[in-house]
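Colleague: no FASTA, just this:
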C-alpha cells in the first residue's frame, strides 16, 4: 500500500513539475515589454494577447484595428504572440526607416517553412537573405511596363470574355450575380494565360481545374484560419507543430500543370514571353540576359513550381478581392458609379472604342476609386518583418517612444518579429479623416502630397514591395472598366449591405458571398 501511495505521489509530482515548466516557458516573456518601457497589453496564459484570434472570435483585420486603437498616440507598442514578444509599429516615419532606410536590418519576413516537406512555400515572398535578393533581381524584369504592355492583349481578351460571361449569367439566371467567385474566375483565367500560357477556362466553366485549385488554397475553414495564423505570425509554433501550409491536392495539381507545360514546350520547342518561360530559362542555365553579373540562380522543379504558386496566389486572389470591394462600393454609390462609367466610356471613345494599355492609363478617376478600395479593404491587412540584426529606435527622434517613467532608446533584438498594421493605419482618422467614408478624392495628387507616403501601404514599401503591383493593378482596372462600361450596378437583395469579415480567413473576405445586380446600360 505504501508503495502504491508513493508511486501516485511521484506521478503527481512529475505532472505538476511538467506543468510548471510549461507554464514558466510559456510565460517567461510576459513582462518583456513592460520591463523595457514599451506600451503593451497584459497577456494571459496560455494565449498571450492572441486569445480572441486563436479562438476565432475576431477576424485578423478587426484584431489589429483593435490593437492599434488601444495605443493611440504611441509610435510603437508591444504584444505577446502566444509566447513570443512582437513589436507593433504605428508611426509612418518608423515604418519608413525600417522598410526603406534601414532595410538591411529588416529584409526577411521571418516565416518558418520546411522546403522539403512543403516545397511550394519556398517562394519569393518567404525566401530570405541572398537567395531572395538574387531571385528578386532575376524575376523583376517580368514586371516592367514594357512586359505589361506585351501581356495586355491577353488581359484584354479575358476582360472581353468577362463582360460576355456577365451577360450570359443575366440571360440564364437573372440580374443578381455573386461576384466574389466570378472575379476570381476572371483573374484565374488571366494568370493561366499570361503566366503559364494555358487556357484555364474558368469563366466558361466554374469548376475548371485551376479554379478548383484556387478554392483549395483559400477554403475559409476554421482549421485553415488557425493554420495560417500560426504560419505567418508565430514561427516558433510553426516549427514546433511542423505546419504544412499548402494542401496536398494543390501541391500535386500545380506541380503537374507546370511540369506538363514545361515538357510540352521543350518537346515542341515552343517559347513564350511569359513568367513561366523566364523560370524555365533560370532552371536550364541560370542566366537571364536582362540582368547581368548578379550571381547565378538555379531552380529545380519544386523551386520553379513554388514561384509559379506565389504568382498564381498573388495574381488571382488579391486582385479578385480588390475587384469585389470596388464593385461593392460602386454599387453603393450610384453618383460615383455614373462618374466612373462616364470617364471609362469617354476614354474608350477617344481610343476608337477599344480598350488599350494606353486607354487604361487615362482612366484617372477609376485609378482613384481602386486606390480607395485598397485603403478600406487592403488584401494584405498586415506587413511583417524579422529583425535580422540588433537595431535601435532612438528616443530622441520619437519623444513618446516609451511609457511614462522610461526614457532613452529601444533596442530591437535580432530575431524579433515586427508588425506593420496596414489595415489599421488605413482607417486611422488622424491619417485619413472620416476613414469609414469611401472617398476617392483622398488620392488626388494634392491629397497624396499632403500626407506621409508610408500611411498607405496596400503593396508594401521598400525593396520588398509587391513585385506584381503593376500586373495586379492592370488586370483589376481592365476587369472593372469592362463591366462598368456596359452595366449599371446595384446591391443585390441577397447582400445585407454590411460586409462581414471571416475569422477563418487571413485576408479580407465576404462570408456568404457578394451579390450585385447588373443591368445593361442604355447608350
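Modeller: Now that the structure is in, tell me what you want to look at. Note that the structure is predicted; figures quoted are calculated from it, not measured.
Colleague: contacts and neighbour counts: CA atoms only from here.
Modeller: Fine.
Colleague: quick one, strands of the protein?
Modeller: For the chain, applying DSSP state E gives strands covering 76-81, 84-89, 176-178, 383-386, 391-393, 410-412, 417-420, 487-491, 515-520.
Colleague: And the third one, how far out from the chain middle?
Modeller: Okay, so that is strand 176-178. Remark: strand 176-178 is offset 25 Å from the chain centroid, using Cα atoms, centre = their mean, to the nearest Å.
Colleague: Over to the fifth one?
Modeller: Distance, stretch centre to chain centre, for strand 391-393: 27 Å (Cα atoms, centre = their mean).
Colleague: May I see the buried residues of that strand?
Modeller: Across strand 391-393, burial judged by 16 or more other Cα atoms under 10 Å covers 391, 393.
Colleague: list the contacts for the closest residue to residue 454 other than its chain neighbours?
Modeller: Closest residue in space to residue 454, ignoring its immediate chain neighbours: residue 92 at 5.1 Å, by Cα to Cα, 6 or more residues apart in numbering. Residue 92 is in contact with 452, 454-455, counting by Cα atoms under 8 Å, 6 or more residues apart in numbering.
Colleague: ok, now residue 191?
Modeller: When contacts are counted by Cα under 8 Å, 6+ apart, residue 191 touches 311-312, 315-316.
Colleague: go on, residue 303?
Modeller: Residues counted as contacts of residue 303 (Cα under 8 Å, 6+ apart) are 119-120, 122-123.
Colleague: Pick out the residue nearest the middle of this protein.
Modeller: Using Cα atoms, centre = their mean, the residue of the chain that lies closest to the mean C-alpha position is residue 380, 3.3 Å off.
Colleague: Without its sequence neighbours, what residue ends up closest to it?
Modeller: For residue 380, the spatially nearest residue (Cα to Cα, 6+ apart) is residue 507, at 6.1 Å.
Colleague: Any idea how many residues pack against residue 105?
Modeller: Look at residue 105: counted by other Cα atoms under 10 Å, it has 18 neighbours.
Colleague: Test my guess that it contacts residue 389.
Modeller: Yes: contact criterion Cα atoms under 8 Å: residue 105 and residue 389 qualify, at 5.7 Å.
Colleague: hang on, isn't residue 484 packed against residue 343?
Modeller: No: the criterion here is Cα under 8 Å, and residue 484 misses it with residue 343 at 10.0 Å.
Colleague: Between these two, which is the more surrounded one?
Modeller: Higher neighbour count among residue 484 and residue 343: residue 484, with 23 against 19, using other Cα under 10 Å.
Colleague: Once you drop chain neighbours, what's closest to the more buried one?
Modeller: In space, and not counting its chain neighbours, residue 484 is closest to residue 341: 5.5 Å by Cα to Cα, 6+ apart.
Colleague: here comes the other one, which I'd like you to weigh against the first:
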C-alpha cells in the first residue's frame, strides 16, 4: 500500500508540475500585458497543425485576420513557445531592413560539431553567421551569376530536350520540375556532370529521419539536443553530400585554369576562402533552402497556366519572340525582356508562397517608434508572409491568379514589404537572383515547345500538404502535355 501511495503521489506531483509549467509558459503574453491570441492548453495557437489536420498557413492566417489593425504585433504560441506575430508592414520594414541589426538571428537549431552540414547560412546565427555571410556575399554577385549563366542554360536545354523525348499525353509535373531543379543544383552547386542517379536519390531522402516533435524540442532545448547529439538530417545522405563536395574540390584543384562552371570554384577561390567543410555546408544549403521551394513554384506556375490557357499562350509567345530575337540564346540581359513571364512568376510566388512565414529572433531589446510597445531581447518573431500576400486590402480578390498585379504601376502603388517571397535585408535569400534566373529559364524550357492543360487526374482546386511547413501540393500535380510547333 505504501508503494502504491508513493506511485500515486509521484504521478500526481509530476502531472501537477507539468500543468504548472504549461500554464506559466502559456501565460507569457498575459503577464506582459500584450495583446495576444488566446492559446489552447498545450497546443498554443497551432492546434491541428502538428497532427496534419490543417496547414500552418491557416493558423497564421486566422491570427492575422483577427488582429490586423489592432496593434503593430500580437502575441501567439507555437505549442508552448511564445512568438511575436508582426502585423504592421512598417514594423516588418524595421525588422527586415532599417533596424535589421536587432534581428539578425533566426533561432534555428544547428550542431556544426556533430552535423557539419548544419553550418549553412540558413541555420547559423550569431558571429558564425556574420562571418560566413561576409565571405559568401562576394560569391553571389551579378557578375559571378552572369559567368555561370551558360552552364545553367546548358542544363535547361538538356532538360528541354528530354521532355521532347517523352510520350506526351499526361505528365507528372511535380516529378518533371524536380528533375530539372536537381540537375541545376547538382551541376552549379556540386559541380556534377552526366548521370546524377545517386545525387537525385540523396536529394530526396535527407529528411527521412525528420520528426516534428524532436525538431521542436531541439529548438526549445538546443544545449540538451547538442549534448544528446541530435541530428536534423539522414546520416547516410549528409555523409554522401559531405564526401561528394570534398571529392569534387580535390578533383578541381588537380586541374589548372579550368573554366568557371560552379559555386564550388567560387567559394574556394574567394579572397576570404571558406574551409572545405564550410563549402560543403553551403552546397547542401542549395538543397535545403532551394529545392522544394523551386519545385513548388514551377509546379504551381504550370498548374495556374494550365487553368488559364490565354495567359499561358501569352507567356509562350513572349518566350518564343525573345528566342527568335536572340537566335535562341539566353543571357542575363535577355531574360529582362521576359516581363510578362516575370509577372506570372511573381504572381505564383504571391499566391503560392513557398515559405509562408519568416522567422527572426531579437538579439537586443527593440522599442517601437512612437509607441509603448517593446520587443524584448530573445523574443522569437514570425512574419506571416503568406497572410500578407493574401491580404485583400493589399491584393483585392487575393485568391484569384492575376499577373496584372505585378505591372509596374500596380507594384508602385502598393506599400513596401507587401511582397516577400525571398525575404529582405541581411537575412533575406542571398541567392535570390540565382533562384529567379533558374525559375525563368526553367519556364522557357517547359513552355517553349509544350502546352499544358488539366487532365482527369488534375486536383482542382489544388490542396496543400498539411504535413509540410512549406506550401507544397498535397499530391503530385498531373497535367496533360501537348507539343507545340514554333
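Modeller: Now that the structure is in, tell me what you want to look at. Quick caveat: nothing in here was measured; it's all calculated off a predicted structure.
Colleague: Next, the TM-score between them, please.
Modeller: TM-score of the superposed chains, computed with TM-score structural alignment, normalised by the length of structure 2, equals 0.93; 481 aligned residues with a Cα RMSD of 2.1 Å.
Colleague: Give the aligned equivalent of the residue nearest to residue 454 of structure 1 in structure 2.
Modeller: Counting by TM-score structural alignment, residue 92 of structure 1 corresponds to residue 89 in structure 2.
Colleague: now do residue 320 of structure 1
Modeller: Counting by TM-score structural alignment, residue 320 of structure 1 lines up with residue 295 in structure 2.
Colleague: Let me see the contact set for that match.
Modeller: By Cα under 8 Å, 6+ apart, the contact set of residue 295 of structure 2 is 174, 177-178, 181.
Colleague: And for residue 277 of structure 2?
Modeller: With contact set as Cα under 8 Å, 6+ apart, residue 277 of structure 2 has these partners: 116-117, 242, 246.
Colleague: picking up where we left off before, what residues are up against the residue nearest to residue 484 of structure 1?
Modeller: By Cα under 8 Å, 6+ apart, the contact list for residue 341 of structure 1 reads 481, 484-485.
Colleague: ditto for residue 333 of structure 2
Modeller: By Cα under 8 Å, 6+ apart, the contact set of residue 333 of structure 2 is empty.
Colleague: mind running it again at 10 Å?
Modeller: Neighbouring residues of residue 333 of structure 2 by Cα atoms under 10 Å, 6 or more residues apart in numbering: residue 146.
Colleague: try residue 397 of structure 2
Modeller: Residues counted as contacts of residue 397 of structure 2 (Cα under 10 Å, 6+ apart) are 390-391.
Colleague: is it true that residue 54 of structure 1 touches residue 225?
Modeller: Yes: counting by Cα atoms under 10 Å, residue 225 is a contact partner of residue 54 of structure 1 at 8.7 Å.
Colleague: Residue 279 is in contact with residue 242 of structure 2, correct?
Modeller: Yes: assessed by Cα under 10 Å, residue 242 of structure 2 is found in contact with residue 279 at 9.2 Å.
Colleague: Please enumerate the shared neighbours of the two.
Modeller: Both residue 242 of structure 2 and residue 279 are contacted by residue 117, under the criterion Cα under 10 Å, 6+ apart.
Colleague: Look at the two and report which has more neighbours.
Modeller: residue 279 (28 against 20).
Colleague: quick one, what contacts that one?
Modeller: If you count contacts by Cα under 10 Å, 6+ apart, residue 279 of structure 2 has them with 117, 119-120, 136, 189-190, 242, 245-246, 249, 263-268, 273, 285.
Colleague: Would you mind finding the match for it in structure 1?
Modeller: Match for residue 279 of structure 2 (TM-score structural alignment): residue 304.
Colleague: picking up where we left off before, the residue nearest to residue 484 of structure 1 -> structure 2?
Modeller: Structural alignment places residue 341 of structure 1 opposite residue 316 in structure 2 (criterion: TM-score structural alignment).
Colleague: likewise residue 459 of structure 1?
Modeller: Aligned partner of residue 459 of structure 1 by TM-score structural alignment: residue 422.
Colleague: And that match, how far from residue 385 of structure 2?
Modeller: Residue 422 of structure 2 sits 10 Å away from residue 385 of structure 2, going by Cα to Cα, to the nearest Å.
Colleague: residue in structure 1 matching residue 252 of structure 2?
Modeller: The alignment partner of residue 252 of structure 2 in structure 1, by TM-score structural alignment, is residue 265.
Colleague: The closest residue to that match other than its chain neighbours: neighbouring residues, count only.
Modeller: Once flanking residues are discounted, residue 265 of structure 1 sits nearest to residue 271: 6.7 Å by Cα to Cα, 6+ apart. Using other Cα under 10 Å, residue 271 of structure 1 is surrounded by 14 other residues.
Colleague: Next up, the contacts around the counterpart of residue 75 of structure 2 in structure 1.
Modeller: If you follow residue 75 of structure 2 across to structure 1 using TM-score structural alignment, you land on residue 78. Residues near residue 78 of structure 1 by Cα under 10 Å, 6+ apart: 32-34, 36-41, 49, 67, 71, 85-89, 418-419.
Colleague: mind running it again at 8 Å?
Modeller: Shown in contact with residue 78 of structure 1 (Cα under 8 Å, 6+ apart): 33, 38-41, 85-88.
Colleague: ok, how many other residues are close to the aligned partner of residue 464 of structure 2 in structure 1?
Modeller: When structure 1 is aligned by TM-score structural alignment, the residue opposite residue 464 of structure 2 is residue 501. Around residue 501 of structure 1 there are 18 other residues, counting by other Cα under 10 Å.
Colleague: What of residue 186 of structure 1?
Modeller: By other Cα under 10 Å, 29 other residues sit near residue 186 of structure 1.
Colleague: My guess is it contacts residue 156. True?
Modeller: No: look at residue 186 of structure 1 against residue 156 with Cα under 8 Å: they stay out of range, at 11.2 Å.
Colleague: sorry, back to before: quick one: closest of the strands of structure 1 to residue 144 of structure 1.
Modeller: Of all these, strand 383-386 sits nearest to residue 144 of structure 1, with 23.9 Å by Cα to Cα.
Colleague: Show where that closest one falls in structure 2, residue numbers please.
Modeller: Mapped onto structure 2 using TM-score structural alignment, strand 383-386 of structure 1 spans residues 358-361.
Colleague: Would you mind getting the average deviation of that stretch from structure 1?
Modeller: Following superposition, stretch 358-361 of structure 2 is found to deviate from structure 1 by 0.4 Å on average (mean Cα distance after the TM-score superposition for structure 1).
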